[in-house]
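Undergrad: Below: sequence and its predicted model.
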Amino acid sequence: MSELSPIVADWFKAKGWRARPHQLAVLEAERAGNSVLLIAPTGAGKTLAGFLPSIEDLIEAPHEGLHTLYISPLKALAVDVARNLSDPIAEMGLKIKVETRTGDTPASRRQRQRFDPPNILMTTPEQIALLLSHPDSVRLFGGLKRIVLDELHALVTSKRGDLLSLGVSRLARLAPQVQVTALSATVAQPETLRDWIAAPVAPRPAVLLNAPGGATPELSILRSEDRLPWAGHSAAYAVPDLYRIIKEHGTTLLFVNTRSQAEMLFQNLWAINEDSLPIALHHGSLSVEQRRKVESAMVSGRLSAVVCTSTLDLGIDWGDVDLVVQIGAPKGASRMLQRIGRANHRLDEPSKALFVPANRFEVLECEAALEAVAAGAQDSETPLPGGLDVLAQHLLGLACSAPLDPDETFAEIISAWPYRELTREKFDKVLDFVSTGGYALRAYERFAKLRKTPDGKLRIANPQIAQQYRLNIGTIVEEPMLRVRLVRARGIKKGATTGPIGRGGRMLGQIEEYFIDQLVRGDTFMFGGEIVAFEGVVETEAYVSRAFSDNPKIPSYMGGKFPLSTYLADGVRRQLADPESWRVLPDQVREWLEIQRAVSVLPGRDSLLVETFPRADKYYMVCYPFEGRLAHQTLGMLLTRRLERARAQPLGFVASDYSLAIWCASDIGGLIRTGRLSLDQLFDEDMLGDDLEAWLDESALMKRTFRNCAIIAGLIERRHPGKEKSGRQMTMSSDIIYDVLYQHEPDHILIEATRRDAARGLLDIERLGQALRRIRRHIQHKPLDRISPLAVPVMLDIGKEPVFGEAREAVLREAADELIAEAMHIDKRAAAR
């Protein structure tokens, strides 16, 4: 085992610590010239293990310029690690310069870092791409020794991972001596991740190290005395219990799955905060100043609780957090393990976590998650081949740095793991697209971005292209956003369209444009932890003033919704099929399932239950695949096409994570009973062929997906110097281009990228195919004369009005009472009791 230098050994001794075996093993592997993948539980000292070789190397051979790049998926994580690394360096008395570089870093500091870089730079994949696009990248990165990739599992399954892999391959070319250390606490396929980091630095091997596990976490599910909702995701019923729990603990992190849930829960807690507890809000749409203020208060122990989204669930050491609360079902075991690790960030003491289901089906999912976490199960996604739109962005960035040689560049690209199987033919098509726009667009000068040099290389056509590229870099394409600025009430004069507006003007954050489009002046909504009134929009800014309202709207965000993992979905089906497992369920949920078993049947683990029943003047078919909302929405779209051909006259459908309901004008149950409609044929896997293609051809989803691919590939630019395109402008541009390409060049690389993205992310085709194969010839039809108890949650989503807050909860309660009374043949007042 490698020996520590006296300076580092003395520091450990002064702290009363001893270097852990896996920390020394990383140091030994790096000294042997190997890259490393370290898998270690939360609190095991992964960060120190990642930086120990850098500190030792810089002690032994002081280095001018950039020595180590630390790349993380979150800005907050980069800032947190920089803080936790700077203290040991200062305590050792070392002259090692550590800095961060994210989108929140002031432009002046980012500019200075290119010419006077620190020894260790904490940054993100987007900033690496930006730095590589400058002509001085060879000088900046030529002496680079190490790359540390933190929480790698959170990157490799997304387009950010594709961009990172291409960036690491370029860094390995600029600095052939570089070694890679990857750190992660939750990895489902460690061998794949080891290959991922080894690919760009081959033929040197990568060593896989597993640290021993820590203390078993203490997990529980909230048992509330209040009635569990049938549907919804706010968990408003549990707010009094949550407030009591916050008071009983030192510091609590409350994780939710979406930003709108975060705003709602924060307001609900403040409404009953009689003790004036310091409770804060943290999510990605808030201003950087507000987020940093919350993070600083957390570190210093000045907060009782923080309501947050995934912005705080990766690797951040908040010190004295003693409880993590997951509001709503976690959707994935690996994600839940990460969040649990934010509590009691010490290896030898158990983390403490509480699950708070928002509805009755989520109780089952929380039970499945509890079992998965106890078993240490991992369900993170498998990395897929790299996106062609990301490759196009990267190639343009390389050309911004220096004229690129196609042969040398191709060899570099295929050294990145996601692009290891990329063919030269496909590469040339992408390169041609970057150069000219492709066959259908090459006549337009605006798409000609690269020109050939006399020696056969490709350079950018003009300097403005590099400027545009750097403004639009990245793979995260959110819905068009407007900045939210706080002004004095009635600060916008009628008819005014330009100039300063009102007084104040503090920036609160960003909000999606489509939400603002639904508002009229005076409408109130929650944002940044307070209630504001909409005053108006000027260019890309929405102006708001402070307001009071008993029923403000909750901003809804298109992003941030997690899919139900296949592992947890199987766990839910297993529970439903095993009445013995119901003993651990709350009485309300257990009675619900028992009534379902009495009046209908329960789904089997590997079969599909299809219930049909009349209600009012319509006929319903409800099925329970438990494959997640995306797969169910796709199934609903394809089934309605087939039902139209069968003359069942489908009128609509609604999907949840657990079930799917379709309603028709014709008696669909009668068609099935009489054999005129075969369920085996209706749910046959061949629906993913011609039916899917026909639906995609006429669906607006393809155009929306194309817009994202076109933005990433650089065909459509979000930002221009001094201005930014509105969502409407980008949509109009992308729709026109899509129509041209689809008609004249259907094999265009962006059309190919669009189809792949739609199948993977928005339609979940692979998962739906697996489900259809699983249930083949295992479909059970149960005809009923009225709604079943199990169908109540999904039926509540039909015709749902956009009501928010307490009013929405009341509407859902009333509707649920009526439906369950109907299902159980009892009086509505008795059902309410």
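TA: Happy to help now that I have it. Residues are numbered from 1 along each chain as shown.

Undergrad: make it CA atoms for all contacts and neighbour counts henceforth
TA: OK.

Undergrad: which SS class is the nearest residue in space to residue 527 that is not next to it in sequence?
TA: Distance criterion C-alpha to C-alpha, 6 or more residues apart in numbering; nearest residue to residue 527, sequence neighbours excluded, is residue 263 at 6.6 Å. Assigned by DSSP: H, G, I helix; E, B strand; the rest coil, the conformation of residue 263 is helix.

Undergrad: second one coming, line it up with the first:
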Amino acid sequence: MTDSAEAARALLPATFSAWFAGKGWQPRAHQMELLSRATAGESLLLIAPTGAGKTLAGFLPALTDLTRRGKIPPGSAFTGIHTLYISPLKALAVDIERNLMKPVSEMGLPITIETRTGDTPQAKRQRQRLNPPDILLTTPEQVALLIANGEAPRFFKDLKYVIFDELHSLVTSKRGHLLSLGLARLRRLAPGLRTIGLSATVAEPMDLRRWLVAQSAGEENHAGLVTAPGGARPIITILKSEERVPWSGHQAKYAMPEVYEAIKQHKTALLFVNTRSQAEILFQELWNINEDTLPIALHHGSLDIGQRRKVEQAMAENRLSAVVATSTLDLGIDWGDVDLVIHVGAPKGASRLAQRIGRANHRMDEPSRAILVPANRFEVMECQAALDANYIGAQDTPPVGDGALDVLAQHVLGMACAAPFDEDDLFAEVTSASPYTGLPREKFGRIVQFVAT
């Protein structure tokens, strides 16, 4: 064990050590290293395979710090949130709340944890502003709304940690550009905050390490790096159908009897598709041939929140044989009894495939099992290419790229809603965000004028 891991073990409160021992577990080396370095004040990127305990590692510095702080006595001065956890998916935030509350309650920790997503009722959001939880689990869009509020300085004044789950999927889009600007504002509201990025699939780690910390002119800053050893290699096959594979189409209806047989042979299967219409059609196709009345569910972003929560709860309780889903479930959802992933249609990328097949056997020491089902003959080649790329460990996540100007305009408007600002001060803040480091001052001024007029 490294010196940092030994030092971190000394940092682990007795309550935590007893909880690990009671489970028959030992903290992993990368979890202890991250705890030690984050406690010392370092911002970090953790790269670890599926099932390596990334989420627990990311929360350990916050949980131990909150445990030592203890419960805030009634009548004390207003205390803002301590830790902000940002997830790319609403379902992931809810899943983390469920899985994080279990160890917190088992250890009896004096910590409050709540979610805030687009599904959160307005009354609860208002109450959270008046009485914030210690740990808030949220999404990038909610961060943008929170910092655009005039009460943001008060709400975030005590912020110590910001945890980004599945960081690689957050930073490469306009959504990630807006989040980088939000992080720049959070650094101004809470200058001592530390960031922790969690990721399993990374093509260019240095891009993410720069994204996590403030940049300055003529100087490149980056967060520290913690890595965990690779887990078991996945077992991936391409369906060899007895039926005729069509030349066109994206529904793969020809393969549904064989897909149904695969579902019957496993405990729980996740069927991933690329669009919501595909999800609806394949779900109906499976029900049409479901002679055994297997419990099969549907999950995508357009469904009613109540329906989605029912499906997620049933999955967590292992009451379903299969779920047909879109990208709403392809990141980080931790359901250990999922023992098969079926990807219908070409996965459109090696990194995306790695994420989705990682939902099966969500444990580091057990191989994930996946079946790729090409919807047409041309997708047979795409599936084979994705399979080959996965076995050689290729990654195809896009680069972070320069920050989008329409996103910057949106952020400038949000900051104007929060409070009056000095243009030079806001420019300095914006250019501390990695995607906007090279933004010319003249162009920023034009953006401000565009928003103003």
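TA: Good, I have the coordinates. Just so it is clear, the model here is predicted, and its values are computed rather than measured.

Undergrad: ok, the residue nearest to residue 527 of the first structure to residue 102 of the first structure distance?
TA: 25 Å (C-alpha to C-alpha, to the nearest Å).

Undergrad: what's around residue 222 of the second structure, how many residues?
TA: The tally of other residues near residue 222 of the second structure (other C-alpha atoms under 10 Å) stands at 19.

Undergrad: what's the answer for the one 4 residues further on, then?
TA: Counted with other C-alpha under 10 Å, the neighbours of residue 226 of the second structure add up to 17.

Undergrad: Between residue 263 and residue 102 of the first structure, which is the more surrounded one?
TA: residue 263 (26 against 20).

Undergrad: And the more buried one, what's its match in the second structure?
TA: Counting by TM-score structural alignment, residue 263 of the first structure lines up with residue 280 in the second structure.

Undergrad: Would you confirm that its match contacts residue 298?
TA: Yes - between residue 280 of the second structure and residue 298 a contact is recorded at 7.5 Å, counting by C-alpha atoms under 8 Å.

Undergrad: which residues in the first structure does whichever helix in the second structure runs longest align to?
TA: When the second structure is parsed with DSSP state H, its longest helix is helix 90-107. Against the first structure, the aligned range for helix 90-107 of the second structure is residues 75-92 (TM-score structural alignment).

Undergrad: now do stretch 130-138 of the second structure
TA: Going by TM-score structural alignment: stretch 130-138 of the second structure matches residues 115-123.

Undergrad: same question, stretch 226-241 of the second structure
TA: Taking TM-score structural alignment, stretch 226-241 of the second structure hits residues 209-224 over in the first structure.

Undergrad: can you give me the strands for the stretch 201-350 of the second structure?
TA: For the stretch 201-350 of the second structure, applying DSSP state E, counting those that start in this stretch gives strands covering 224-227, 235-238, 268-272, 296-299, 322-325, 338-344.

Undergrad: could you give the angle of the third one to strand 338-344?
TA: Direction vectors for strand 268-272 of the second structure and strand 338-344, defined by axes from the mean of the first three to the mean of the last three C-alpha atoms, to 10 degrees, enclose an angle of 20 degrees.

Undergrad: Superposed on the first structure, what's the mean shift for strand 268-272 of the second structure?
TA: Taken over the aligned residues, the distance from strand 268-272 of the second structure to the first structure averages 0.3 Å (mean C-alpha distance after the TM-score superposition for the first structure).

Undergrad: The longest helix of the second structure vs the first structure, average distance?
TA: Mean deviation for helix 90-107 of the second structure: 0.5 Å (mean C-alpha distance after the TM-score superposition for the first structure).

Undergrad: Which parts of the stretch 51-200 of the second structure are strands?
TA: Counting by DSSP E, counting those that start in this stretch, the strands of the stretch 51-200 of the second structure are 83-86, 113-116, 135-138, 161-164, 194-199.

Undergrad: so how far is the first one from its chain's centroid?
TA: Taking C-alpha atoms, centre = their mean, to the nearest Å, the mean C-alpha location of strand 83-86 of the second structure is offset from the chain mean by 11 Å.

Undergrad: Understood, closing this out.
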